[in-house]
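# Mind looking at a prediction? Sequence and model below.
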Amino acid sequence: MNATVACTQQWIRRYHPKPARRMTLVALPHAGGSASYFHPLSAALGDDVEVLAVQYPGRQDRRHEALIGDVHELADQVARALMPWAGPVALFGHSMGATVAYEVARRLADGGSPAAALIVSARRAPSVARTDAFHELDDEQLLKEVLLLGGSDAAFALDEELLRLTMPVLRNDFRAVADYRCAHPEPLAVPVTALVGSTDPRVTVAEVDAWRRHTSAAFSLHVFDGGHFYLAEHPGAVTEVLRSALAPHFSTET
C-alpha cells in the first residue's frame, strides 16, 4: 500500500460507497465533531453523490492519535488524502469545517485540480475578523458554550468520562479556529454556496454573506430557521440545497 492510499484510508470514511456516483462531496465536521456526523447526509444525497466524511485525529477510531491544532496543517493533510480521487470533487464544511474546506479548496486550486464547488455552513467568512477565545474557558464554561450551540445532548453534562475525553478535543479545535488567519484572501474561481441558521448565537447572516468576497464565480446564500446546528432541524431542505449546488457539476460519464 503506497503512502497516499494509506493517508486516504486514515482520513476518509466512506459510509455509503456509490459506484455510480457522478459527484464526490468531501464533508468536514465542526469543532469537536467527527466523520459520523455526516452519516445521515451520506445516505440522503442519493446514488449519484458519494460523501467522503473526513475524520480528524483525536476522535472516535483516531482517538489515540495526536490532535492537530492548526487549520492550515489540517487542510494540508486533507488535500493530500484526496489525491487518489478522480472526477468532480466538491467540499462541504460546517462551522470550523467550513474554514478547513476553504483552505482545502485553495490547495486543490493551487495543485491544478480545483474543486467543483465549495459549500460553507455556519461559519463567518475568512475576511471577517473577530477575536474568539473559547479555548481559554474552564471546562464548565466551555461545556456551557457547547450546549448553547446545540452541538451536544444535555446528557453530555452528566457523563464525566465523556466530558474528560471530549474537552481536550473541543479546546484544541477552538484554539485552531481562534489562531486561524487567511493568508491568501484573493477570490477563488469556485462557486460558493453559504448556509446559516437565522438565530445562530455565534455567527450572523451578514458574516456568512461575506463569503461572496471569496469567489469570483457564482455565490448563493441560504438562511434557515434555527441556530448553529440548524441542519438537524431541516435535513430534507439542506439536502435539497446541496444537491442543487452540486448538480450543475455532475460528471457526464456513465
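Alright, I've got the coordinates. What you see is a predicted model; the values in this text were computed from it and never measured.

# Please count neighbours and contacts with C-alpha atoms only from this point.
OK.

# can you point me to the longest helix in the chain?
Taking DSSP state H as the criterion, the chain has its longest helix at helix 160-179.

# Now do the buried residues in it.
With burial defined by 16 or more other Cα atoms under 10 Å, the residues of helix 160-179 counted as buried are 166-178.

# In a markdown table, list those residues along with distance to residue 252.
Formatted as a markdown table, the entries for the buried residues of helix 160-179 read as follows, by distance: Cα to Cα, whole Å:
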| residue | distance to residue 252 |
| --- | --- |
| 166 | 43 |
| 167 | 45 |
| 168 | 45 |
| 169 | 41 |
| 170 | 41 |
| 171 | 44 |
| 172 | 42 |
| 173 | 38 |
| 174 | 40 |
| 175 | 42 |
| 176 | 39 |
| 177 | 38 |
| 178 | 41 |
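
# from these, which single one is nearest residue 249?
residue 177 (30.1 Å; Cα to Cα).

# Quick one: residues contacting the closest one.
For residue 177, the set of contacting residues under the criterion of Cα atoms under 8 Å, 6 or more residues apart in numbering consists of 70-71, 96.

# returning to that earlier point: now the longest helix of the chain, how far from the chain's geometric center?
A distance of 17 Å separates the C-alpha centroid of helix 160-179 from that of its chain, computed with Cα atoms, centre = their mean, to the nearest Å.

# Give me the distance between the helix or strand harbouring residue 51 and the centre of its chain.
Following DSSP states H and E, the helix or strand that holds residue 51 is strand 49-54. Averaging C-alpha coordinates over strand 49-54 and over its chain gives two centres that are 11 Å apart (Cα atoms, centre = their mean).

# if we can go back for a sec, go through the buried residues of helix 160-179 and say which is closest to residue 120.
Checking those against residue 120 with Cα to Cα, the nearest one is residue 177 at 14.9 Å.

# Structure two is appended below for comparative analysis:
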Amino acid sequence: MKATVMCSQQWIRRYHPKPERRITLVALPHAGGSASYFHPLSAALGDDVEVLAVQYPGRQDRRHEALVEDVGELADRITRALLPWVGPIALFGHSMGATVAYEVAQRLKEEGSPASALIVSARRAPSVVRADGFHELDDDALLEEVRVLGGSDDALALDEELIRLTLPVLRSDFRAVASYRCTRTEPLPTPITALVGTADPRVTVSEVGQWRRHTEGDFSLHVFDGGHFYLADHRSAVTGLLRDVLTPHMSR
C-alpha cells in the first residue's frame, strides 16, 4: 500500500486539495505539457470538484526521470497511481492527453471501476489513424510545429536553454503518439464529451466527432472558435461545460 501511495504522489499534483469534493477530475496534458497547465482549471472548478493534474516523467520536478515513449505504458502507470483514490473519477485529456485518458479509461473499466465521464479535447479519435511524423522533424521544423499549434511564445524562440530542455520532451511525446495504435474493439461504458477548436491546424471537427464510436453511452461534441489551444481563449466557457458534464456524476 505504501508503494501505491508513493506512486500516486509521483504522478499526481494536487494544487487545490478539496476535502469536500464530490467528484475527482484527472487532467492529462498535451505533448510537451506539464501538470501546471491545469493549475487555473483546478482553482476554477469549485470546492466540489478536485482536479488531479498528471505529471508525466521528464518535465518540471520530474525532469531528471526517463521519458516514456509508449502511450500504453503511460496509461498503465497512471492507472496504478489512481488506485488509492475513492469516489467517482472523471478523465479530461487535451491533445496527446486525450489519447492517454482513453487508455486509462479502458484500464479503469478492466479494474472494475469505470470512469464516470471521459472528456477529450483537440485530439482525433483513437480509431482515426494518420501518420504525422513530427518526431522525425529536425529541431527548427519541430519548433515551427509548436508555433503553428500555438503552444509556444516568443520566449521559446529566444531562450536557447529552454529550447534545449523542451525539444527532447516534445520529440519523445510525439514519438509516443506516432507509435500508438488503438487495439480496443469494444466501446467504453463511459459517456464521452469531445471538444475542438474550429481553426485547429492538426485535427478536424470530423475527426474529433469520431469519438462517438468509442462509447456505448452518451456522446456530445462541442466546437469552439480558435486553434489547438482554444482553451486559453475560452476558459470560462470550458469551465462551465466541464461542470455541466461532471455534475450528474457527483456523489451525494
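That came in fine, so what should we check first? The structure presented is a predicted model; accordingly, all values stated were derived computationally and were not measured.

# average offset between the longest helix of the first structure and the second structure?
Taken over the aligned residues, the distance from helix 160-179 of the first structure to the second structure averages 0.3 Å (mean Cα distance after the TM-score superposition for the first structure).

# which part of the second structure lines up with that helix?
Helix 160-179 of the first structure lines up with residues 160-179 of the second structure when matched by TM-score structural alignment.

# ditto for stretch 81-91 of the first structure
Across the second structure, the stretch matching stretch 81-91 of the first structure (TM-score structural alignment) is residues 81-91.

# List the buried residues in that stretch.
The neighbour-count criterion (16+ other Cα under 10 Å) identifies 81-82, 88-91 as the buried residues of stretch 81-91 of the second structure.

# Repeat that for stretch 244-252 of the second structure.
Neighbour-count burial for stretch 244-252 of the second structure flags 245-246, 249-250 (criterion: 16+ other Cα under 10 Å).

# got those as TSV, with distance to residue 60 of the second structure and secondary structure columns?
Output for those, formatted as TSV (distance: Cα to Cα, whole Å; DSSP: H, G, I helix; E, B strand; the rest coil):
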residue	distance to residue 60 of the second structure	secondary structure
245	30	helix
246	29	helix
249	32	helix
250	32	coil
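
# which among these gets closest to residue 64 of the second structure?
Residue 64 of the second structure lies nearest to residue 246 out of those, by Cα to Cα, at 35.1 Å.

# Look up how far residue 112 of the second structure lies from that closest one.
Per Cα to Cα, to the nearest Å, residue 246 of the second structure is found 20 Å from residue 112 of the second structure.

# now the helices for the stretch 101-250 of the second structure?
Counting by DSSP state H, counting those that start in this stretch, the stretch 101-250 of the second structure has helices at residues 139-149, 154-158, 160-179, 205-209, 235-246.

# Redo those helices as CSV? Include distance to residue 129 of the second structure.
Rendered in CSV, the data for these read as follows (distance: least, Cα to Cα, whole Å):
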stretch, distance to residue 129 of the second structure
helix 139-149, 19
helix 154-158, 30
helix 160-179, 9
helix 205-209, 10
helix 235-246, 27
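
# Quick one: closest of these to residue 62 of the second structure.
Comparing the helices of the stretch 101-250 of the second structure by their distance to residue 62 of the second structure (Cα to Cα), the top pick is helix 160-179, with 11.6 Å.

# Please work out which residues of the second structure line up with the strand holding residue 51 of the first structure.
Strand 49-54 of the first structure corresponds to residues 49-54 in the second structure, going by TM-score structural alignment.

# Now do the contacts for the nearest residue to residue 135 of the first structure once chain neighbours are set aside.
Closest residue to residue 135 of the first structure in three dimensions, ignoring its sequence neighbours and counting by Cα to Cα, 6 or more residues apart in numbering: residue 171, at 4.6 Å. Under the criterion of Cα under 8 Å, 6+ apart, the contact list for residue 171 of the first structure reads 134-136.

# Would you map the strands across the stretch 51-200 of the second structure?
Per DSSP state E, counting those that start in this stretch, the stretch 51-200 of the second structure carries strands over the ranges 89-94, 117-121, 192-197.

# other SSEs contacting the first one?
With contacts taken as 3 or more Cα pairs under 8 Å, 6 or more residues apart in numbering; DSSP states H and E, strand 89-94 of the second structure sits against strand 23-28, helix 96-110, strand 117-121.

# The last one too?
Taking 3+ Cα pairs under 8 Å, 6+ apart as contact, the helices and strands that strand 192-197 of the second structure lies on are strand 117-121, helix 205-209, strand 219-224.
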